[in-house]
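**Student:** Got a predicted model here, sequence first, then my questions.
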Amino acid sequence: MNIKEFIEALIATANRFDTEDYLANWEADAVLDDPSVGEIFKGHKGIRRYFKDYFIGYKTQTRLLQIKPLGENEVYI
């Protein structure tokens, strides 16, 4: 699976508000930096809180507008 397919699958999971499937896409020590909320979320505990607060809590529906590779394992979406 290429990075674009992965991101599209991650977005589809997020749009279903499936917390466990969403977390399954993240490494246990992953870091999620979302400048729109002014916070960095670390590990599954932090990413779970981010997902529940900002996706489920606001009933957010996401779509991919662009993807910009920043490094081997890092993208800006």
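**Tutor:** Done, it's in.

**Student:** CA only for contacts and neighbour counts going forward, please
**Tutor:** Noted.

**Student:** residues near the closest residue to residue 31 other than its chain neighbours, how many?
**Tutor:** Distances taken as C-alpha to C-alpha, 6 or more residues apart in numbering put residue 42 closest to residue 31, at 4.6 Å, once the chain neighbours are dropped. Look at residue 42: counted by other C-alpha atoms under 10 Å, it has 17 neighbours.

**Student:** you'd agree residue 42 is up against residue 34?
**Tutor:** No - the pair residue 42 and residue 34 does not pass the contact test of C-alpha atoms under 8 Å, sitting 11.3 Å apart.

**Student:** three-state assignment of the spatially closest residue to residue 10 that is not a sequence neighbour?
**Tutor:** Closest residue in space to residue 10, ignoring its immediate chain neighbours: residue 22 at 6.6 Å, by C-alpha to C-alpha, 6+ apart. At residue 22 the chain is in helix, as set by DSSP: H, G, I helix; E, B strand; the rest coil.

**Student:** before we go on, here's another structure to hold up against the first:
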Amino acid sequence: MKVFDSLKKQLGPGLMFAAASVGVSHLVQSTRSGASFGLELVPLIILVCFLKYPTYQFSSTYAQATGSSLLYGYRDIGR
């Protein structure tokens, strides 16, 4: 049980972030697009997955460095 508790503490924040990143809309739209387009969109989906990670990495690093969310940062730039 000790191993499970240690693993839970290490993986917990990452799993919560992943769960928040993949919502119901992702699941619904992926099955819908699969039914409509088949495997034609697989290269695009792989590309988007590679582009999505750096965006999440930057936004969490920005929030930690500035103490402000990325949306507030964009708002401040627009002023």
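**Tutor:** Alright, I've got the coordinates. Keep in mind that what you see is a predicted model, and the values were worked out from it rather than measured.

**Student:** Please state their TM-score.
**Tutor:** The TM-score (TM-score structural alignment, normalised by the length of structure 1) is 0.26; 36 aligned residues with a C-alpha RMSD of 3.5 Å.

**Student:** Enumerate every residue touching the residue nearest to residue 10 of structure 1.
**Tutor:** 10, 13-14 (C-alpha atoms under 8 Å, 6 or more residues apart in numbering).

**Student:** again, only using 10 Å
**Tutor:** 9-16, 47-48, 51 (C-alpha atoms under 10 Å, 6 or more residues apart in numbering).

**Student:** The helix or strand hosting residue 12 of structure 1: which residues count as buried?
**Tutor:** Secondary structure from DSSP states H and E places residue 12 of structure 1 in helix 3-15. Residues of helix 3-15 of structure 1 classed as buried by neighbour count (16 or more other C-alpha atoms under 10 Å): 7, 10-15.

**Student:** Now residue 29 of structure 2: which helix or strand?
**Tutor:** Applying DSSP H and E, one finds residue 29 of structure 2 within helix 24-37.

**Student:** Equivalent analysis for residue 48 of structure 1, please.
**Tutor:** Per DSSP H and E: helix 43-50 holds residue 48 of structure 1.

**Student:** From the contact counts, what lies against the next helix or strand after that helix?
**Tutor:** Helices and strands here follow DSSP H and E; after helix 43-50 of structure 1, the next one along the chain is strand 68-71. Judged by 3 or more C-alpha pairs under 10 Å, 6 or more residues apart in numbering; DSSP states H and E, strand 68-71 of structure 1 is in contact with strand 74-76.

**Student:** report the longest helix in structure 2, please.
**Tutor:** helix 42-66 (DSSP state H).
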